[in-house]
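> Predicted coordinates and the sequence they were generated for:
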Amino acid sequence: AVPPAQGSPAIDRRYWKVDPGLLPRAESLHQTQLRLLPYYEDEVASRLRAGKDQLIVAHGSSLRALIKYLEKINNVDILKLEVPNAQAIVYDFDQDLNIVDKMITN
């Protein structure tokens, strides 16, 4: 479900030149995942496959959407997932980008 819409993004000067109709005021986790996954596949996954470590720093909703995808979490269980603030989640992947280890740092 899409959460309640927030105030107008047009009040932020970064968006003054953008048509307000193009700026979302709310986004569901599913919508976030649809927006995030093309970037993940094109930029992050391609670098991981090339053997390059990646650091991702993002908003909690974006991280939840990525974790849902990486860990293959279903729509019911994702509701229980809490992403810790200021703690790194470190994944080790095999060559097919399946998770082989996960560690949360303190």
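Great, that's in hand. Numbering: from 1, shown residues only.

> use CA for all of it now, contacts and neighbours both
Fine.

> gap between stretch 88-100 and the chain center?
16 Å (Cα atoms, centre = their mean, to the nearest Å).

> What residues of that stretch count as buried?
For stretch 88-100, the neighbour count (16 or more other Cα atoms under 10 Å) marks Y91 as buried.

> do stretch 43-50 as well
Residues of stretch 43-50 classed as buried: 44-45, 48 (neighbour count, 16+ other Cα under 10 Å).

> and if you look at stretch 54-64?
In stretch 54-64, counting by 16+ other Cα under 10 Å, buried: 61-64.

> for stretch 66-73, same thing?
By neighbour count on 16+ other Cα under 10 Å, the buried set for stretch 66-73 is 66-68.

> of all the residues you listed, which comes closest to E82?
Closest approach to E82 among those (Cα to Cα): I67, at 10.5 Å.

> roughly how far apart are the closest one and L81?
Separation of I67 from L81 (Cα to Cα, to the nearest Å): 9 Å.

> Q33 is in what secondary structure piece?
helix 29-39 (DSSP states H and E).

> just checking, what packs against that helix?
helix 60-70 (3 or more Cα pairs under 8 Å, 6 or more residues apart in numbering; DSSP states H and E).

> Determine how far the helix it packs on lies from the middle of the whole chain.
4 Å.

> contacts for the helix or strand just after it?
For helix 60-70, the succeeding helix or strand toward the C-terminus, using DSSP H and E, is strand 89-93. Strand 89-93 has contacts (Cα atoms under 8 Å, 6 or more residues apart in numbering) with 99-105.

> Second structure for comparison follows:
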Amino acid sequence: MVPGSRTLVLVRHGQSSDNEQNLFSGFRNPDLTDRGVAEAKAAGRRLKELGLRFELAFTSKLRRAQRTLAIILEELALADLPVEVDEALNERHYGELSGLNKAEACTQWSPEQVHLWRKTYEAVPPGGESLAMTAARTVPFYERQIAWRLQAEQQVLIVAHGNSLRSLVMHLEELSPEAIITRNIATSEILIYTFGASGGMSSKVSVLAD
């Protein structure tokens, strides 16, 4: 892959201890597991292989994303790259589901209800956020802080979370609420978008770090 200007790269954090235990995480702040560290290193190596360089990186206020980004930048020899941290990129808030094992949640409510809360656009878990509510903070942040940088021919890296990234993917790819239900982003998965001079997306590539 030949890197160009106006490139946006999205990376989901490596496996966290909550991922390992199949827990709803949301605003919880677990660290990476050893596997998560290895996944982050592999993502950094893959980005290096692809020849990608960046002017700026963004991440959330949660440890698992920040540590993943730090590991990636170390692999890229970009440890001094400017990084902006903002809670707008935090994972969606899972409310009463936070900290529960997903199988246990299905027993407490129902598999169908839990699936609606996890994957659909509008469903709101008790005390938490829907994907639509997550998008209401991630998309304006993208438009305010990132879109203009892409039009200024910068290459930007975002390391964040499964659902905060899903909300951005929905916006970037103009996906319907129905289409986003089946769109999943794996830990350390890399999504690469390039944009034309008019601002429209010109290409998209999904890359697994391993």
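Everything's here; your move. Just so we're clear, the structure is a prediction, and the values are computed from it rather than from any experiment.

> mind listing which of the contacts of strand 89-93 of structure 1 are in strands?
99-104 (DSSP state E).

> Export the contacts of strand 89-93 of structure 1 as TSV, with columns for distance to A88 of structure 1.
Formatted as TSV, the contacts of strand 89-93 of structure 1 follow (distance: Cα to Cα, whole Å):
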residue	distance to A88 of structure 1
I99	16
V100	17
D101	14
K102	10
M103	8
I104	6
T105	5
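
> of those residues, closest to A5 of structure 1?
A5 of structure 1 lies nearest to I104 out of the contacts of strand 89-93 of structure 1, by Cα to Cα, at 32.3 Å.

> Could you pull up the contacting residues of that closest one?
87-90 are the contacts of I104 of structure 1 under Cα under 8 Å, 6+ apart.

> Same check for those, but in structure 2.
With the contact criterion set to both residues aligned by TM-score structural alignment, their matches' Cα atoms under 8 Å, those that also touch in structure 2 are 87-90.

> Quickly name whichever of those residues is closest to N74 of structure 1.
I89 (19.4 Å).

> quick one: what's aligned to the closest one in structure 2?
Matched across to structure 2, I89 of structure 1 falls on L191, judged by TM-score structural alignment.

> And that match, how far from A160 of structure 2?
Taking Cα to Cα, one finds L191 of structure 2 at 12 Å from A160 of structure 2.

> who touches both of these two?
Contacts common to L191 of structure 2 and A160, judged by Cα under 8 Å, 6+ apart, are 10-11.

> quick check, nearest of the contacts of strand 89-93 of structure 1 to I73 of structure 1?
Closest approach between the contacts of strand 89-93 of structure 1 and I73 of structure 1, by Cα to Cα: I99, at 12.8 Å.

> dump the residue contacts of the counterpart of the closest one in structure 2.
By TM-score structural alignment, I99 of structure 1 lines up with M201 in structure 2. Neighbouring residues of M201 of structure 2 by Cα under 8 Å, 6+ apart: 172, 193-195.

> Look up how far T138 of structure 2 lies from M201 of structure 2.
18 Å.

> And for L131 of structure 2?
Counting by Cα to Cα - L131 of structure 2 and T138 of structure 2 are separated by 10 Å.

> Can you give me the stretch of structure 1 that the longest helix seen in structure 2 aligns onto?
As assigned by DSSP state H, the longest helix anywhere in structure 2 is helix 34-49. Under TM-score structural alignment, helix 34-49 of structure 2 has no counterpart anywhere in structure 1.

> quick one: that helix to chain centroid distance?
15 Å.

> now do stretch 162-175 of structure 2
Averaging C-alpha positions (Cα atoms, centre = their mean) puts stretch 162-175 of structure 2 9 Å from its chain's average.

> Give the aligned range of that stretch in structure 1.
Going by TM-score structural alignment, stretch 162-175 of structure 2 sits over residues 60-73 in structure 1.

> outside of that stretch, which residues touch it?
29-30, 32-33, 36-37, 74, 78, 81-83, 98-99.

> gap between the most centrally placed residue in structure 1 and K80 of structure 1?
Nearest residue to the geometric centre of structure 1 (Cα atoms, centre = their mean): S62, 2.6 Å. From S62 of structure 1 across to K80 of structure 1, the span is 15 Å (Cα to Cα).

> Then D92 of structure 1?
23 Å.

> picking up where we left off before, what does the next helix or strand after the helix holding Q33 of structure 1 correspond to over in structure 2?
Per DSSP H and E, the first helix or strand lying C-terminal to helix 29-39 of structure 1 is helix 46-49. Counting by TM-score structural alignment, helix 46-49 of structure 1 lines up with residues 148-151 of structure 2.
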